[in-house]
Every structure is written in structure tokens, then in C-alpha cells.
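Novice: Here's my sequence, what's the structure:
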Amino acid sequence: MTMAASITDDGEHLSAELAAALRAGPFDRALDLAIRRRGLSLEAVQRRVALRGATVSQATLSYWRRGGRRPDGDRSLRAVRALEDSLGLPRAALERLLTPVRPRSPEDTAAGLANALDLSPAAIESCDGIDLVGNNRLSLMSLHQHVHIGPDRTERLVRTEIVATARVNGVDRWVSFFHPQDGEGHQPTVVGTRCCRPARARTDPDSELLAVELRFDYPLRSGETYVYSFDIGYEGPPPATDYSQYGLRTPARQLVLQVSFDPAQVPVRCYRYYKSPAGLSSIDGELPLGPSMTTHIAIPDAPPGVHGIRWEWE
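Specialist: Below you'll find the model as predicted:
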């Protein structure tokens, strides 16, 4: 594993992902990674905080870790400082993430989103009028993407089901970014929705990246959960494919990627892969494909990056 240059107070090297989160936030991601690095339960974290003279409940820690709430007030800040000490973090490493930061430039936003989607920044910048950072107002509790492959080896339908929690008041939309594997007239489009409806949409003519705002039935309050789903199909010919992937910009409490094949055309093998935001790639072992002609990966506490399933036809 590539390690960052910064170190904790006790001399241990921070992981690259945790170091990046401590630099750029958000607070909930940095806290989650710090707890996972120590391998502690919330009960153990609560005990360590109490030993340092601060008080915080396990429920509050869970909300902070998921992004459902943010620490606010003197009592919470004392708990955050105790958390830093309990988790072996530098002083103020978490606390400074609670202060307002300068807005990112459009270039920074495009570059970050392009990296998560494995696209060029130019493709993202073509989505004029789309709120590129709006999805950051939601924390992902669960995301399930189910891809249906036809008998001609083409991607026929992609269904995405999401359970999310509002991080602030007034959240009323999710922006879906979707692109086929080549820009050859496939014309991706939203063909079905549940508990949301398509609104403003943009398509990059070169990559055929589709960016579409999906409006919720009502605005959410901070901490409120919402369940919604949508289907992506094609107005033009569906693309032939040998992989399916999902790019996460922020962590998801659970990520499930599922691929179903037509019995008339079954791959000889399937395997999973992952590319981190830092560009590090890994390929894991072969995935099973049962009589249902379906394979999947399920990732608890999925980190940002590109998660995918690849298969070989012959």
C-alpha cells in the first residue's frame, strides 16, 4: 500500500486515503477511516473518549460517522478533541474539518468528479448547468446497481437503487452521471424512476456522458433518509460490454454491484476490480456465476474510487 508522507502523533504512518480525508474532508469520511484504521467498535471508541473526560453517545458517534449530523457546540467539540487523541490523530486534525472551507473552483470539481467516474475533466465540464457538487449533500447508506446483459453481449438496462441520508436541510435531488463504454451513438437515457423524476439533463457529445437531475418527491430535512431508484437504457443501440463499474466520490455504507447474463450468452469467467482515487488498481479473484446467470460484489463501508466487475466471453 502506498503511504502518505504525514504521520500521526505516535509515529504511525497514515494511510493514503485517511491522509487525503484529513486534508480535504469531509469530516464524516475522515472519522470513519480513522475508526476503521484502529479496528475499534463504537463502544470502544466511546470508552476511550470517556477516559479523556468527554462524553458522547454511540448513537451520536454513528451519526457523525455516517454524515447524518455534524458536531456542534462546545460539548461536541470537546468530544472531537478527545476522539483525535483516542484515534491517534494529530491535534485539530478532525476539528479543522468542521470549519467552513473555501468553495472549490469549477476546475477542481470537474477534476474530482472525472477521477471518480474514470472520465476526462472535459467531459464533466460539458455538463453546463448541472450541479456537480449537489450529491455531496447526501450520505450514501446503500447503493445497489443491477446491470442486465443481453444475448448479444450488450448492456440492455442498468437499475440503481439508493438509500441516502440528507446532510443538510432542503436536499431535493440526486444527479446521476452515466456513460456507455464508447461514444458511438448509444444515446443513454432514463427509462424509469421510482420516488424521483428526471429534470434537467445534459449529454457530452464525445463520450456520451449523461448527467441528469432526479428530483425527489419532497425536500429532505437534515438526517432524514430517502429511498429512490432509476433505470438507464438506450435510445440508440446498446453498447457491447465486458465490464460494469460504479464510481464513488464519497464512501457508501454498502455498495452492491450485480450483473445478470442471458442464458444464451454466458461469460467463461468473472472477477472484481478496484481503482482508488490515487490511481492504484487491484484485481481480486474470480467471482462465482450460478444457475441464475448472476454474479455480484457486496462491499460494506465502500471507499471512494471505481468499483467494478469484469468478465471474459471466451
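Novice: From here on, just use CA atoms for contacts and neighbour counts.
Specialist: Noted.
Novice: which residue ranges form the strands in the stretch 101-250 of the chain?
Specialist: Here the stretch 101-250 of the chain has its strands, by DSSP state E, counting those that start in this stretch, at 138-149, 155-166, 171-178, 188-194, 196-203, 210-220, 225-234, 243-248.
Novice: so how far is Tyr226 from Ala164?
Specialist: With distances taken as C-alpha to C-alpha, to the nearest Å, Ala164 is found 5 Å from Tyr226.
Novice: before we move on, what about Arg194?
Specialist: 11 Å.
Novice: again, but for Asp217
Specialist: 10 Å.
Novice: quick revisit: can you pick out the residue with more neighbours from Ala164 and Tyr226?
Specialist: Using other C-alpha atoms under 10 Å as the criterion, Ala164 and Tyr226 rank with Ala164 on top: 23 against 20.
Novice: now the more buried one, nearest residue through space, not along the chain?
Specialist: Spatial nearest neighbour of Ala164, chain neighbours left out: Leu140 (4.6 Å); criterion: C-alpha to C-alpha, 6 or more residues apart in numbering.
Novice: Just to check, Val45 is in contact with Glu84?
Specialist: No. The pair Val45 / Glu84 is not scored as a contact, 10.7 Å apart, by C-alpha atoms under 8 Å.
Novice: Who are the contact partners of the residue nearest to Ala164?
Specialist: Leu140 is in contact with 162-165, 250-254, counting by C-alpha atoms under 8 Å, 6 or more residues apart in numbering.
Novice: how about a cut-off of 10 Å?
Specialist: 66-68, 162-166, 225-226, 248, 250-255, 301-302 (C-alpha atoms under 10 Å, 6 or more residues apart in numbering).
Novice: To compare against the first, here's the next sequence to fold:
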Amino acid sequence: MTERNDDHGGAFAAALRAAISERGITLARLQRRLVDDGNPVSMATLSYWRSGARQPEGAQSLSVVEGLEDHLGMNRGQLTSLLGPSARLGPLAPPRLPFDEVRELRETAETLTALRAATQDALRDLSTQVTAFVGRDGAVESITMRSLVQATKGAIAEIPLIDVAPVETDVMSEISDVIGGRVDREYLHPGGLLSGVVIALDEPITTGATTLFEFTERFPAGYPPRQSVWHATSRPARETLIWVRFHPDAPPTWCEEYCETSDEYVTAMRSVAHGAVHVAKHGFGPGVLGIRWGYDE
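Specialist: Below is the predicted model:
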């Protein structure tokens, strides 16, 4: 499976979404039927295929696609014909999920080391509110994040933040308008996928104390277009809220929320009402909560 952004990849995803919608079947039920047929595939993989972020590659994936055609009442070849010739060249790059691959775990540790920042095992995420503004081109222009955190032991004077780019790049996102702290250090990993910053708090907190900070993340020219917003937390959080606001001239064709933990991967298609969509969870974590969207031609 590899990332695809060409016409074939978009046509495949659009046809798959339409077939699932017309059949009235959930992605979870479809996944169970495929597994029962001897076509093992994860919910995450199906979700990425449906969103168009990636498309099937290799013999095993093509077998799954044929199973999809059967269970969705489609003619054989109806989906596979939309994949393009590269799908028959065998496996290429592996799928990539936030904080779920060996490379990203390793590079996260390397980035924290370069930033001289320890992992935040003494920090509790009480409330995080993320507001994303999508531009006319359908990509995120800026993200404002407000977070209430608590020290569970010792003293905390700074907070590291890790960003995972959609694809490898030598351009970092920019953190500005920090309230409750300041950007003290930043680092772009040589691999081009991860970067990080350290926010030094205005006032260090000790066991039981809380602090509230806010910042805005912007994506300068050259940064790969981002059509997703997500928040990762390493322990249960009281409240996690993600709100995506679309440009009035760029409502998405489709929108999907996803929730990934060590035990499951759950997705749900969402409608965009009045130019915005949000997802809220209480007691969520550890895991990744996000919203992604796209545009059919």
C-alpha cells in the first residue's frame, strides 16, 4: 500500500465510498466479512483506502479488493480497474499511521533527544481544544490549540510538541502567538517526517498544579498540503475537542472522523454542516483522535 494522489487513486476511493454508501454497510462489518473470507485487512487500511489517502498495492491487497467487490455487489474488476498499473507492481512503501510505526517511534525518541526534552510521563492532559481553519485550496491554513495540563509528580517547566508531516519535507510548520509560554527550541528531524518544538512555560508547575497554554500553528509555503487534523495523547484525557472550519468556497466532498487506540481503530463518515465539523471525546486516551477530508473531481 502506498500514498496516492493521482486520478486513479481518487477514482478508486470515490467508487469505494459510493458502493459502501449504496450498500448501507458499516466499515466494521465489511472488515469482519473480509476477514471471515480469508482476506485479513485492518480497519485502518480500509479507512485509508476509502478516504483516498492511500490505495491498495500488492497481491494480498488486490485479493482484498476483489472481496470488496463481492461483498458490495459490484462486478469483478469494477474497483481493480481504477487502481492503475502501479498496483500490480507489488508492495511499495508501507502504510503510515501517526505514532504507530517503528520509524516514527524511533524518530520521535531521536527528536526528543535532539530537543533535550524528556517524554512527558509526569504530565496529565486534562483538556485539549484544537481549532483548524481550512483554506480555499482545501488544505489546513492554521491550527489553534488550547491545552490544560496537570503535573502528576515533580516539577514541569517545559512541554515538547511533536508534529508528523503528511509526507517527508524540509519545511517545518511555524508555532506562534504562544500564550502561557514561549517557543524555546525547535528541531526538524533529518528524515523530514517529524519535527518538534519545546514550549517553556511562563510558570513551572509542581505536583497537582495545572497550567493553561495556547498557540497557533501555521503551514508556510512548501509545507505539504494537510487535509487532516489529529491529536495524540499518551494517557486518558478528561476532554478532547477537534473543530474543523472550512472555507466557504471549499466544502469537502467527504469527511471522516477516526479514533485509534492500541485495541481498535474506529471510523465514521461525517457530514459538514454550516461549513464546520467537530468531534469531542471524554476520557479518551491513550490514542489518536482525528478528522480528515477530501475532494472528488
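Novice: picking that back up, format the strands of the stretch 101-250 of structure 1 as TSV; extra columns: distance to Ala50 of structure 1.
Specialist: Formatted as TSV, these follow (distance: least, C-alpha to C-alpha, whole Å):
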stretch	distance to Ala50 of structure 1
strand 138-149	27
strand 155-166	28
strand 171-178	35
strand 188-194	44
strand 196-203	43
strand 210-220	33
strand 225-234	30
strand 243-248	34
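Novice: and of these, who's closest to Ala16 of structure 1?
Specialist: For Ala16 of structure 1, the closest of the strands of the stretch 101-250 of structure 1 is strand 243-248, at 16.6 Å, according to C-alpha to C-alpha.
Novice: how big's the offset between the closest one and structure 2?
Specialist: Averaged over the aligned pairs, strand 243-248 of structure 1 sits 1.7 Å from structure 2 after superposition, using mean C-alpha distance after the TM-score superposition for structure 1.
Novice: anything in contact with each of Arg194 and Tyr226 of structure 1?
Specialist: With C-alpha under 10 Å, 6+ apart, Arg194 of structure 1 and Tyr226 have common neighbours 216-217.
Novice: still on that earlier bit, residue in structure 2 matching the residue nearest to Ala164 of structure 1?
Specialist: For Leu140 of structure 1, the aligned position in structure 2 is Asp125, judged by TM-score structural alignment.
Novice: circling back: shared neighbours of Asp217 and Tyr226 of structure 1, anything?
Specialist: 172, 195.
Novice: could you list every residue that touches the aligned partner of Trp230 of structure 2 in structure 1?
Specialist: Trp230 of structure 2 maps onto Gln245 in structure 1, with residues paired by TM-score structural alignment. Neighbouring residues of Gln245 of structure 1 by C-alpha under 10 Å, 6+ apart: 117-118, 145, 147, 257-258, 272-274, 306-310.
Novice: Farthest pair within those?
Specialist: Farthest pair in the contacts of Gln245 of structure 1, by C-alpha to C-alpha: Asp118 and Gln258, 19.5 Å.
Novice: Comparing these two, which residue is more hemmed in?
Specialist: The residue with more neighbours, out of Asp118 of structure 1 and Gln258, is Gln258; 20 against 17, by other C-alpha under 10 Å.
Novice: Give me the residue at the spatial middle of structure 2.
Specialist: Note on structure 2: the residue nearest the mean C-alpha position is Trp230, at 4.9 Å, using C-alpha atoms, centre = their mean.
Novice: Surely Leu188 of structure 2 and Glu174 touch.
Specialist: No. Counting by C-alpha atoms under 10 Å, Leu188 of structure 2 stays clear of Glu174, with 11.5 Å between them.
Novice: Next, work out how far apart the nearest residue to Met141 of structure 1 once chain neighbours are set aside and Arg310 of structure 1 are.
Specialist: Among residues not flanking Met141 of structure 1 along the chain, Arg253 sits closest, at 4.7 Å (C-alpha to C-alpha, 6+ apart). According to C-alpha to C-alpha, Arg253 of structure 1 and Arg310 of structure 1 sit 23 Å apart.
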